[in-house]
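Engineer: compute the structure for the input listed below.
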Amino acid sequence: MLDKKTLMVTLLVSLCTSYLSAQTKSVDVDDLHGNWHLRTMDGQDVREARAILDFDAKNMKLNGFDGCNPMYSELKTNDKTIQSTKLSTRQNACRQSIHSYVRTRLHKTVKEGFTVTKAKQKGIDGILIKSSKHELFFKWMNS
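Structural biologist: Predicted coordinates for the structure are as follows:
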């Protein structure tokens, strides 16, 4: 028989788990189609870098701007992970340190593979792209 304290803790954990799973809904690749503006990276506001990802779900392509240069890639999926197969970009120098910061981490995230869930930050609806090392929040550019 469970005591009251154990029962309360179990109930609280159950409620929190249910709430969090309801808040993190996986996104299908087809739902990513369009332009997405990077707003935060690893908790830091990086809107100033003006990085953009443009998902072409039909052709499994990713285009965009990494903060310094245009970028192009082919995508593949396995289970719930999306990964770049051929990331290419120009090697022009970045203007400011924020641009270099974003470029480096964005490339690592795309190359190592990532998951995508619906998310909300500061009242803004968007998507959360997570890799093993980075967490990026994007807002759809048409909203």
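Engineer: for the rest of this, base every contact and every neighbour count on C-alpha atoms.
Structural biologist: Fine.
Engineer: tell me which helix or strand Phe55 sits in.
Structural biologist: Phe55 is part of strand 52-56, with elements assigned from DSSP states H and E.
Engineer: contacts for the next helix or strand after that strand?
Structural biologist: Heading C-terminal from strand 52-56, the first helix or strand you meet, by DSSP H and E, is strand 61-65. Contact with strand 61-65 is made by 50-56, 70-75, as judged by C-alpha atoms under 8 Å, 6 or more residues apart in numbering.
Engineer: how about this one, so we can line them up?
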Amino acid sequence: MNNPRELLQILARQFGLLSKNCCQIGGQDISIIHSHILYEINRQSMPSMQLVADTLGVDITTFSRQIQSLVKRKLVKKTASPEDGRVYLLSLTTEGKFVAGSIDKMMTDYLDEVFSFMNEFERDTVLRSIQLLNRSMQKSKMCCTPMG
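Structural biologist: Model prediction:
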């Protein structure tokens, strides 16, 4: 079983990437895209909408709709930049920070359990391999563009 596509398909399924929702937190269903958006806003300090959209490889129109949904759910705050009113900066609300923190804890616990079945060498090998794969994908001309 050394078919790269098959291995990545299985990995995506086991990671739950084909599911509509990643989890339910505080009575709210959180979609996978919302989980990624909350993670990026939390990781960066007051990022612009365009920066987060670019980081996630999502077109700004689609991203804008996702942000509106998160604003309505009171998870994200959108503020006009003091330097340029056409640019919107994103931050997490208190509830958004709670949701992002809960997802982070769930993912950390999940990965800790997954890696508990490996010895240190295997774990380090997997992590180095993922870093290598990420770097190679970033160099690819096909990376992060819709296929079809």
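Engineer: TM between them?
Structural biologist: The TM-score (TM-score structural alignment, normalised by the length of structure 1) is 0.24; 64 aligned residues with a C-alpha RMSD of 5.2 Å.
Engineer: re earlier: dump the contacts of strand 61-65 of structure 1 into CSV; add neighbour count as well.
Structural biologist: As requested, the contacts of strand 61-65 of structure 1 are arranged in CSV below (neighbours: other C-alpha atoms under 10 Å):
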residue, neighbour count
Arg50, 16
Ala51, 23
Ile52, 23
Leu53, 24
Asp54, 20
Phe55, 23
Asp56, 18
Pro70, 17
Met71, 20
Tyr72, 19
Ser73, 20
Glu74, 17
Leu75, 22
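Engineer: can you redo these as JSON lines with distance to Glu112 of structure 1?
Structural biologist: Supplementary listing: the contacts of strand 61-65 of structure 1 in JSON lines, determined by distance: C-alpha to C-alpha, whole Å:
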{"residue": "Arg50", "distance to Glu112 of structure 1": "22"}
{"residue": "Ala51", "distance to Glu112 of structure 1": "18"}
{"residue": "Ile52", "distance to Glu112 of structure 1": "18"}
{"residue": "Leu53", "distance to Glu112 of structure 1": "16"}
{"residue": "Asp54", "distance to Glu112 of structure 1": "18"}
{"residue": "Phe55", "distance to Glu112 of structure 1": "17"}
{"residue": "Asp56", "distance to Glu112 of structure 1": "19"}
{"residue": "Pro70", "distance to Glu112 of structure 1": "19"}
{"residue": "Met71", "distance to Glu112 of structure 1": "16"}
{"residue": "Tyr72", "distance to Glu112 of structure 1": "15"}
{"residue": "Ser73", "distance to Glu112 of structure 1": "13"}
{"residue": "Glu74", "distance to Glu112 of structure 1": "13"}
{"residue": "Leu75", "distance to Glu112 of structure 1": "12"}
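Engineer: which among those residues gets closest to Ser100 of structure 1?
Structural biologist: Lowest distance from Ser100 of structure 1 to these (C-alpha to C-alpha) belongs to Ala51, with 11.0 Å.
Engineer: burial check on Ala80 of structure 2, number of neighbours?
Structural biologist: Counted with other C-alpha atoms under 10 Å, residues neighbouring Ala80 of structure 2 total 13.
Engineer: that one reaches Tyr88, doesn't it?
Structural biologist: Yes: Ala80 of structure 2 sits in contact with Tyr88 when judged by C-alpha atoms under 8 Å, with a separation of 4.5 Å.
Engineer: now the helix or strand containing Leu132 of structure 2: buried residues?
Structural biologist: Leu132 of structure 2 belongs to helix 120-139 when assigned by DSSP H and E. Across helix 120-139 of structure 2, burial judged by 16 or more other C-alpha atoms under 10 Å covers no residue at all.
Engineer: which residue sits closest to the residue most central in space within structure 2, ignoring its sequence neighbours?
Structural biologist: A centroid search over structure 2 (C-alpha atoms, centre = their mean) returns His36, at 2.3 Å, as the residue closest to the centre. Leaving out its chain neighbours, the residue that sits closest to His36 of structure 2 by C-alpha to C-alpha, 6 or more residues apart in numbering is Leu56, at 7.6 Å.
Engineer: fine by me, thanks again.
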